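A.B. asks: No letters, just coordinates:
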């Protein structure tokens, strides 16, 4: 008796196996149910953030103006978070961690530089339409920006006054004003490493504006002339250079955007506008590190 032919062999496709599609759909529905777990929006507090834009004018372009400044403040919050930690690391001689944080601050500043490109799409008539609704509000009153300036060493007691009406904010700005700046801690580190930093710069009234010193430049020159011997201090000098370089670009782009949008008008907060911003371009935060490049 001849063998019966075998039934044709079937190869079940796993994507079409009975019940598989239904199981996948059921599983996806289960995964998409966020009623009992923290969601993306919950974690990021998106309801609060995305409902924080309250235009006061009927003009379409005010949304750009608000979001530009709100996002800048968020970046500045991260910048302060990193700067404060970096200053503390330098004070503890923990330079590798400080380098990572300072590099991140420089990248944040690059983000802020490019953010001006978006605001620059606002034309003078568009800004004029919303300006009356701004009253006396001005970026000049940003307490976070002032804390950044103080942390980088640009101390000025007059800059406390715009925050006097808010005791909580004034306390934060005052603390930054009275604390050693990033550069102060860098010079104290050089002194601990045996470099000849004068006492006038290693221990001083941190509230006073920094005064350039020939002795400090000589100490940095020693680092830069013998980088192998002072490698981490040499790296610190270059991190500070990167940081100030990025900060200068941020300031310059701020100036050109303001001049493009409002011309030479006074600022809403009572400043001289572009005249004030031009003056800020002349501020040098780490003077000896820049001067040594000429003297090497």
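C.D. replies: That came through fine. Remember, predicted model here, so these are calculated numbers, not experimental data.

A.B. asks: Please count neighbours and contacts with C-alpha atoms only from this point.
C.D. replies: Will do.

A.B. asks: In the stretch 151-296 of the chain, what residue spans correspond to helices?
C.D. replies: Assigned by DSSP state H, counting those that start in this stretch, the helices in the stretch 151-296 of the chain fall at 167-178, 182-192, 199-202, 214-225, 231-262, 274-281, 287-295.

A.B. asks: Show me what the third one is packed up against.
C.D. replies: In terms of contact count using 3 or more C-alpha pairs under 8 Å, 6 or more residues apart in numbering; DSSP states H and E, helix 199-202 is assigned the packing partners helix 182-192.

A.B. asks: got another, please set it beside the one above:
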């Protein structure tokens, strides 16, 4: 079932790329809303597998032969989409409008189309990483993180994927803005746990 959802997400994202290039913000946001719902549904469905004992899970795993989740056609297709999404967003909503990510989020912030689309992209990124994280916990619970995958590779390799971000620029701007704002906060106060430091 998840394979079908991944394919639907991918085909929807292909349409999103087209609408990004057309700067059709309403269609982009509507279709990304569909993607977000599908991602939440996929993540929720993982809970069902956690009701199985490790022994029961092995019965399903043995039917997969040498296949693994990393080789899922839908998963592979999905991983190819973010670079296309970013290129289309950057060309149409940043470069094409004379904007940088910093402009959209801070310097020229107006909650306009570029911001709304950027937030739709980062929500997809966040939901995909949540799916990966939940999948990792499912593996931890069912077969253990110290085991090998069906291809003989350590399952720990999945942890690297769970830390990957599709749109790092949209995550980094938050850190940059917070650091800049932090320099304007004024006097650095002593931590609450050590009030005596404030009296020194």
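C.D. replies: Perfect, thanks for sending it. Nothing here was measured: the structure is a model prediction, and the numbers come from that model.

A.B. asks: most tightly surrounded among the helices of the stretch 151-296 of structure 1?
C.D. replies: helix 182-192 (a mean of 20; mean count of other C-alpha atoms under 10 Å).

A.B. asks: what helix or strand does the counterpart of residue 121 of structure 1 in structure 2 sit in?
C.D. replies: Applying TM-score structural alignment, one finds that residue 121 of structure 1 aligns to residue 51 in structure 2. Per DSSP states H and E: residue 51 of structure 2 is located in neither a helix nor a strand.

A.B. asks: Count residues in the vicinity of residue 51 of structure 2, would you?
C.D. replies: Residue 51 of structure 2 has 11 neighbours, counted by other C-alpha atoms under 10 Å.

A.B. asks: quick one: residue 78 of structure 1 and residue 113 of structure 1, what's the gap?
C.D. replies: Using C-alpha to C-alpha, to the nearest Å, we find residue 78 of structure 1 at a distance of 15 Å from residue 113 of structure 1.

A.B. asks: wait, which of the helices of the stretch 151-296 of structure 1 is closest to residue 68 of structure 1?
C.D. replies: helix 231-262 (12.3 Å; C-alpha to C-alpha).

A.B. asks: one step back: looking at the helices of the stretch 151-296 of structure 1, which is closest to residue 143 of structure 1?
C.D. replies: When the helices of the stretch 151-296 of structure 1 are compared by C-alpha to C-alpha, helix 167-178 sits nearest residue 143 of structure 1, at 6.5 Å.

A.B. asks: Now do the same for residue 21 of structure 2: its match in structure 1.
C.D. replies: The criterion is TM-score structural alignment: under it, residue 21 of structure 2 has residue 91 as its aligned partner in structure 1.

A.B. asks: Against residue 77 of structure 1, how distant is its match?
C.D. replies: Distance, residue 91 of structure 1 to residue 77 of structure 1, using C-alpha to C-alpha: 21 Å.

A.B. asks: Show me which of the two is the more surrounded one.
C.D. replies: Neighbours of residue 91 of structure 1 and residue 77, each counted by other C-alpha under 10 Å, are more numerous for residue 91; the result is 19 against 15.

A.B. asks: residue contacts, that one?
C.D. replies: Contact analysis of residue 91 of structure 1 by C-alpha atoms under 8 Å, 6 or more residues apart in numbering lists 185, 186, 188, 189.

A.B. asks: When residue 78 and residue 113 of structure 1 are compared, which one has more neighbours?
C.D. replies: With neighbours defined as other C-alpha under 10 Å, residue 78 of structure 1 and residue 113 compare such that residue 113 has more, 20 against 14.

A.B. asks: Quick check, that one in contact with residue 255.
C.D. replies: No. Between residue 113 of structure 1 and residue 255 there is no contact under C-alpha atoms under 8 Å: 11.0 Å.

A.B. asks: now whatever helix or strand residue 42 of structure 2 lives in and helix 113-142, what's the angle there?
C.D. replies: Residue 42 of structure 2 belongs to helix 25-49 when assigned by DSSP H and E. Here helix 25-49 of structure 2 runs at 10 degrees with respect to helix 113-142, directions being taken by axes from the mean of the first three to the mean of the last three C-alpha atoms, to 10 degrees.

A.B. asks: which of the residues in helix 25-49 of structure 2 are buried?
C.D. replies: 25, 27-29, 31-32, 35-36, 38-39, 42-43, 46 (16 or more other C-alpha atoms under 10 Å).

A.B. asks: so how much does that helix differ from structure 1 once superposed?
C.D. replies: Compared with structure 1 after fitting, helix 25-49 of structure 2 has a mean deviation of 0.7 Å; criterion: mean C-alpha distance after the TM-score superposition for structure 1.

A.B. asks: That's all I had, so thanks and see you.
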